[in-house]
Structures are given as C-alpha cells and as structure tokens.
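Engineer: Dropping a prediction and its sequence here:
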Amino acid sequence: MPNKVFVVGVGMTKFEKPGSRDWDYPDMAREAGRKALDDAGINYDAVEQAYAGYVYGESTSGQRAIYELGLTGIPIINVNNNCSTGSTALFLATQAVRSGQVNCSLALGFEKMQKGSLGSTYDDREQPMMRHLLALAELQEFSMPPAPYMFGAAGKEHMERFGTTAEQFAAIGVKNHRHSRNNPYAQFQDEYTLDEILASRPIYGPLTKLQCSPTSDGAGAVIVAGERFIDEHDLADRAVEIVGQAMVTDLNSTFDDKSAISLVGADMTRTAAQRVYEQAQITPDDIDVIELHDCFSTNELLTYEALGLCGEGEGGKLVDADDTTYGGRWVVNPSGGLISKGHPLGATGLAQCSELTWQLRGDADARQVPGATTAVQHNIGLGGAVVVTAYQPAQR
C-alpha cells in the first residue's frame, strides 16, 4: 500500500524584478532552502533525495544550488518542465516518499530570469512549442511573443463562444493585485481599479499588461516526508498531507479539438483534477482555497471551468458573483497569484505549495482564509504538463 506523504517544511524568497537585487541563483536557493529546513526543524542531513527545478540555467545548476545547504552525497535530480517545473519537482519528491524509497525528500526551485517577455535560448533546432503554435496559427492570426498570444487567443475564443467580456477577465487582475497587498513575498503589492487594468497597455486579445504575469527572480522550497519520519521528529501538528496529486501531459484532444482553449491545456487540467478529486475523495464544493496558474487572467478563468468550479462557459459568472475571493465560495490565489506575486518559472509551483501550507496551518496572516481545511494547487507548463495537488492538515 502506498505511503502517506506530508509537507513538513516550506520556504521561499520574495519574488523580485529581474536584476533589481544583487543575488544569484545559489543565494536564492540557500535562502529558500534554509527557510524550509528551519520550518521543518530538521538539518539538511535528514534529507535523503532532492529535486532541483529551473528552466533557464546550465546543466547541474541544481547541484550548485542545493550545495548551498550541504554536501551529503545524496541524489540530486535536475528538473525542467517549463512553467510547471516547481510542481514537477514536488511531484517527483512526493513519488519518492510515497514509494517508500526515501523517508524525506526536498523539492527546490529557482529562477534567474532576463527582463521582458520570454524568448528562446536555442535557435538551431525546432522549438518545443512549435506544434502548438502552428496549430493555433490555423485558428487565429499569429502574434509575438508566443505566451500572451496563446493565452490571449484562448480568451478571445471564450468570448466568442460564451459571451465572456473583457471586463470579466480584467476583474481577475483587479482581484489578484488586491490580494497581493497582504503578501510580503509578492513582487507587486499595488492595487488597481478595473478601469486602470483595462487601460493598461494592450497585449493580445482581451489581455492588457496588468493581466499578465511578469518575469521574476526567486526561489521556493518544500520538504516532504513519510508518516514514520513525522512521528520520529514530532511534526504531526504542523504537517500537511498531500491527499491527491496527478500530472498529465498533452492529450489527443489538445490538437484534435481545433480549439485555442484546448491548446493552452484545459483538457490536461480537467483530467488531472478529476484524478485528484478521486484520490482525495473530495469534490470542488469541499475546497476552501486554491492557488492556480494565472500566468494570464484568461487562464485563471479557463481554469475555474477545468477544475470543475463551474460549468463550461460559466467562468465569467463566478467573477461577477465574487465567488473566487474572500467571502465567496472559494478564495483563489490569496497570494496574489502569478499576475502580482510574480512568476520565476522554477519556483512558482513550490511557492504555491508554500502558500497553501501556510493557509492550512492558519499561518497566512492577513491573507488567511478563515477555517481552511482543504486546498488545491494547479500549475501548468505549455508543451506541456499540468500538476494538480490536493492538501489537508495531517490532524483534522
């Protein structure tokens, strides 16, 4: 029978504008990793295996980063899975513990990014997203840069099919910027009106600049352990159980549907969420707080539907009803999300886990969702992979 797996320590740096702070990725990793170890109350030599996630970096950057915590000879595996890199590292660390191969593992993600929109590193070979981009170009006129084009096109399709408005997408930006005011780790902590969001620089389709996640520097770290480990170290009172987790990559429907919404991963998310709900024996109605991948406001609305918070085409109604903020049915992205907290690709999924761990412990300060007992995390990387994870306190 698979072992239970618990989050026992989390830590992250403040997410920063690239180049605004005098640090390098080993500094980021040391800060986030030390915080996670201190949070768990353990030394690095208790960790038996580590997974280091980053997108932009040289081979074995993971070793260089984690060596800041110690040199114990443990296996360190480098992980790169586009924007879902951090949650992929967590997925692997969880698998290692659940299988019984190790008692305690570390997932650490970091990113030192260039300013501006994401670009390619290697131009002498086919780009990983080329198949997706060519498929989308058959549906909507191509534009650069690719990421806002893809998610903006998905938003346009949603508007055409379901009558969703630019104001509904912009309201998600309003919400997430408002939430980030209470997050000291967020890159931005400014609040904007709906008119200000709408009036910011147009990007593609319904997207404006203030509805897009920025490039960021930063790191996050999560320590997971098995039941025997938490008993031996007396960690049960602060442990958070991973009660469901699934990773899904692109399906036939990604391309066969001839839909921008499918091309940006809606079916991956839907499939992963269904598997997690079955594993955890929960429904969307049981969830209190969600950290989801709002790389763009359009993707947050699409993800409402893919996670089953509402029916297809009904995401705008959740926005209008304030159902995804404090006082509503769910609190979505209390951290400010990627739009306002920032998006250092390798760290994003681990920062989401950190936020939800704090929420379930009751340690989220001014961001606290009252009485939160069930949390869901969603992290997506195009090209593609989605990781969905459900959490509950170990002692309920």
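Structural biologist: Received it, and whenever you're ready, just let me know what you need. Numbering: from 1, shown residues only.
Engineer: From now on I want contacts and neighbour counts done on CA atoms only, so please keep to that.
Structural biologist: Will do.
Engineer: residue contacts, A29?
Structural biologist: Residues in contact with A29, defined by CA atoms under 8 Å, 6 or more residues apart in numbering, are A65, I66, E68, L108, G109, F110, A219, G220, A221.
Engineer: try it again with 10 Å
Structural biologist: 11-13, 35, 52, 62, 64-69, 108-111, 218-221, 347 (CA atoms under 10 Å, 6 or more residues apart in numbering).
Engineer: before we move on, what about W330?
Structural biologist: 284-290, 309, 318, 322-324, 369, 372, 375.
Engineer: Sketch out the helices for the stretch 251-396 of the chain, chain order is fine.
Structural biologist: 252-256, 260-263, 266-280, 297-306, 315-320, 337-341, 345-361 (DSSP state H, counting those that start in this stretch).
Engineer: Could you look over those and pick the most buried one?
Structural biologist: helix 337-341 (a mean of 31; mean count of other CA atoms under 10 Å).
Engineer: Which strands or helices does that one pack on?
Structural biologist: helix 166-180, strand 289-291, helix 297-306, helix 345-361 (3 or more CA pairs under 10 Å, 6 or more residues apart in numbering; DSSP states H and E).
Engineer: Put this next to the first one:
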Amino acid sequence: MARKVVITGLGATTPIGGDVPTMWKNALKGVSGARTLEDDWVEKYNLPVTFAARVSTPASAVLSRHEAKRMDPSTQFAMVSAREAWADAGIEGLDRERFAVSFATGIGGVWTLLDAWDTLREKGPRRVLPMTVPMLMPNGPAAAVSLDLGARAGAFTPVSACASGTESLHQGIDLIRAGRADVVLAGGAEAAIHPMPLAAFSSMQALSRRNDDPEHASRPYDIDRDGFVMGEGAGALVLEAEEHALARGAKIYGELAGTAVTSDSYHITAPDPEGLGATRALKGALFDARVQADDVVHVNAHATSTPVGDKPEYSALREALGKHVDDVCVSATKSQTGHLLGASGAVEAVMTVLAVYERTAPITINLENQDPDIPLDVVTSERKLPSGDIVALSNSFGFGGHNAVIVIRNV
C-alpha cells in the first residue's frame, strides 16, 4: 500500500500577504492585491497595461541585503516562502539524505536575464555580473532552497507554465510514495512583473485592460471578464510521510491524498475547448486519492478570468464530478492575488489546505454578473465547509496544454 503523504508546513509571500496568516486573513476578507504600477518603465515603454499584483511585502524586508543581491526576485520569493514553511513544520534532526526539494517556476529569472542583456549592450561584457547564470536559471529557486535547508535527496524544477507549482506537489508525493524521500519541500515561485512579459501577454490579449480600476480587473466567471492580472510571489508546502510526521508529533494540516498530470496536445496557448485534458486530470487525481466525486466539497479553481479559459474548466468539472458539481463550492482566488503563473498552483494549494483545515472557503471577488454558461456555486461571501470527512481539489492549467490537479483530504 502506498505511503500516506501529509502536509506539515505552509509558507507564502503574495500580493495579499507576505506570510501565510496574513494572506489567509485577507483571502477570507476578499482583498485585492492589484495596483497601478508606479515604475518609470511603464511610461517609457508605453505599456498598454499599467497595473499588476505585486507582493505586499518586499523580499528585501525579509532577507539580508547580502543574500538578496545574489538572487533573482523569483528566488528571493521562493526563499521567503520556503523558510516560513520549514519553520512552520518544525522538523529537527532530519536525515538530509531523505529530504528533497521540488520548487517550480513558469518563467524563471527574467529580471536577471534582461537586466544582464541591457548591461551587455550598454556597458560591455566585463560589466555582466559573475552570478548572472545561477541567478537567471529556472532551477535557481530549487537550488537556493536546497542549499539553504540542506536537501540531499534531490532538487527538482518543474517548468510547466501555470501548472508548474501544482506539478511540484505531484512530484513530491511521488518521491515520498516511492520511498526516495521522507520529506519534500514543494512549491513554486514567479517574479515576472517586468515590461517585456507584460508587453508580451498584452500582445496576445491575455491581460485585463482595466487600467482605471485595477482592484476590480480580475473577474473570474463574470460575463465582463477580459483577461488576467499579472501577479508575483511564491508558495511552499512541507510534504511528509505520515509515519515520519507522527513519529515526531508533528502538527498535520491535512493529507495530500492524490494528484494527476495530463496534457491536452491541442494548442500551445489555448485550452482544449471541451476541457478533455483537464477532465482526465480531475478524474485521475480522484482515482489516485481513492475518493469518489461525491466526496468533494470544495474546489480552488484555476479560473484566470480570461474569456476563453474559464468555460473549459467548468466543462471539465461538470464531466468529472457529474451532477454533484452543483453541490460543490468553488473559490477563484486569482480574483484577489492575480495570476502568479508558475507560483499560482503552490499558493492555491496552501489556500486549499487551509480551507480544509479551517473548514472555510476563501472568497471570490469582483463577480457581479455571473456568466450563465458557467453555473457554478461560486464563493463570494463567508462560507463554511461541512464537518466530518471532506475532500477539496486545486486545479492548475498552463500554456502548452499542461494540466495538474491535487486532492486534499482532512485528517
């Protein structure tokens, strides 16, 4: 029988809170992290989108100046969330050869890469910093976290666009079930609020253009949704074999009961309009967790607020859960945090774990006129989850047709 995997530590730095308690408090209140960007480069490049959701607490306020200078912002965010999760887990005396890290990103060190390119063009090759390559490489967050915490069972980097953070949890559960690790710190980080990604996402008409009203721009399921809001930050979870956690008397938030990963093989950016790949991921995760559709009470949806993205996810949920989907409450937390790309799945996993642990679903904001083609029970005000044994899902779907779903069960 497969080893049971539990969650014993949580960490996050997001646009609605620089740590887990603050983020969770604001997620239950319905706070928006979207703000108008004040940077000079917004006007310099005449960007069509002038707002985003930046982390509420700069990493420089948490990390030392020396270590922050040697990290891309994405790695800084990863380190902040990982240290919080590790401290929360309170693990002592761990065999580091039984401890692994899986820390994801969707884009990687874009700030470092493009700053170095500007330096090369303007000042020549001698002025490019020696630390440029380890700062820009996508595995930078995983490498930095593994070095900081002493993980010697592997340091892995899923890179699957917006499904990356959830795929880190998929990899973590596999490592523990296979007996290759007793503890895995899994997460995702992203720092792409930079003029080039903003221009590129704008060019493909993926971003909301509500420049005059940033806080209400992310509108999952709303008939007037017009794109996502770029976010940044990181989330981290300590996964642990249940017997290992019980032996040390750990606080357990819940069980990572199952996961699944599929691919659409449909289009490089657009989701399968029928949600077929997402459906297979949902059904696969439920099968892996050995739970029935009727056991699910809550879903933290991918729900980016794009005109073409929200409907296929509903179709997938309807197909995977059947008529029971009408009895499941759905939270679309990107309405608050913006879309954290490769970090979104990890941050939303933290929220899903807390929803099960606290028996409370986070709020979806800005839903004023729900799309009649998406008749979900969306959480827009305080909502308690049932007592007894419950199951929640967290969905992530990324460019390239990547689909990843996790199942969280109470303990």
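Structural biologist: Cool, the structure landed. Computed from a predicted structure; not experimentally measured.
Engineer: Using CSV, please lay out the helices and strands packed on helix 337-341 of the first structure together with distance to I203 of the first structure.
Structural biologist: What follows is those, written out as CSV (distance: least, CA to CA, whole Å):
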stretch, distance to I203 of the first structure
helix 166-180, 13
strand 289-291, 24
helix 297-306, 12
helix 345-361, 21
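Engineer: Minimum distance to S180 of the first structure: which of the helices of the stretch 251-396 of the first structure has it?
Structural biologist: Nearest to S180 of the first structure, of all the helices of the stretch 251-396 of the first structure, is helix 337-341, at 6.2 Å by CA to CA.
Engineer: Return the distance of the nearest residue to A293 of the second structure once chain neighbours are set aside relative to L393 of the second structure.
Structural biologist: Among residues not flanking A293 of the second structure along the chain, L321 sits closest, at 5.0 Å (CA to CA, 6 or more residues apart in numbering). Going from L321 of the second structure to L393 of the second structure by CA to CA, to the nearest Å gives 11 Å.
Engineer: shared neighbours of those two, which are they?
Structural biologist: Joint contacts of L321 of the second structure and L393 (CA under 10 Å, 6+ apart) are L282, L286, V296.
Engineer: Which position in the first structure pairs with the first one?
Structural biologist: In the first structure, L282 of the second structure lines up with A273, judged by TM-score structural alignment.
Engineer: Check the contacts of W330 of the first structure against G73 of the first structure and report the nearest one.
Structural biologist: A375 (34.5 Å).
Engineer: tally of neighbours for the aligned residue in the second structure for the closest one?
Structural biologist: Using TM-score structural alignment, the partner of A375 of the first structure in the second structure is A392. A392 of the second structure has 24 neighbours, counted by other CA atoms under 10 Å.
Engineer: can I assume A392 of the second structure is in contact with V350?
Structural biologist: No: using CA atoms under 10 Å, A392 of the second structure is not in contact with V350; the gap is 11.8 Å.
Engineer: Need the overlap of contacts for those two.
Structural biologist: In contact with both A392 of the second structure and V350: no residue, using CA under 10 Å, 6+ apart.
Engineer: Y25 of the first structure is nearest to which of the helices and strands packed on helix 337-341 of the first structure?
Structural biologist: With CA to CA as the criterion, Y25 of the first structure lies closest to helix 345-361 of these, at 11.0 Å.
Engineer: Which part of the second structure matches the closest one?
Structural biologist: Under TM-score structural alignment, the match for helix 345-361 of the first structure is residues 341-357.
Engineer: next one: that stretch to chain centre, how far?
Structural biologist: 6 Å (CA atoms, centre = their mean, to the nearest Å).
Engineer: and D234 of the first structure, how far is that from A40 of the first structure?
Structural biologist: As for D234 of the first structure, its distance to A40 of the first structure is 10 Å (criterion: CA to CA).
Engineer: neighbour count winner among these two?
Structural biologist: More crowded of D234 of the first structure and A40, by other CA under 10 Å: A40, with 23 against 13.
Engineer: residues near the nearest residue in space to F201 of the second structure that is not next to it in sequence, how many?
Structural biologist: Spatial nearest neighbour of F201 of the second structure, chain neighbours left out: L207 (6.2 Å); criterion: CA to CA, 6+ apart. When neighbours are counted by other CA under 10 Å, L207 of the second structure registers 27.
Engineer: Fine by me, thanks again.
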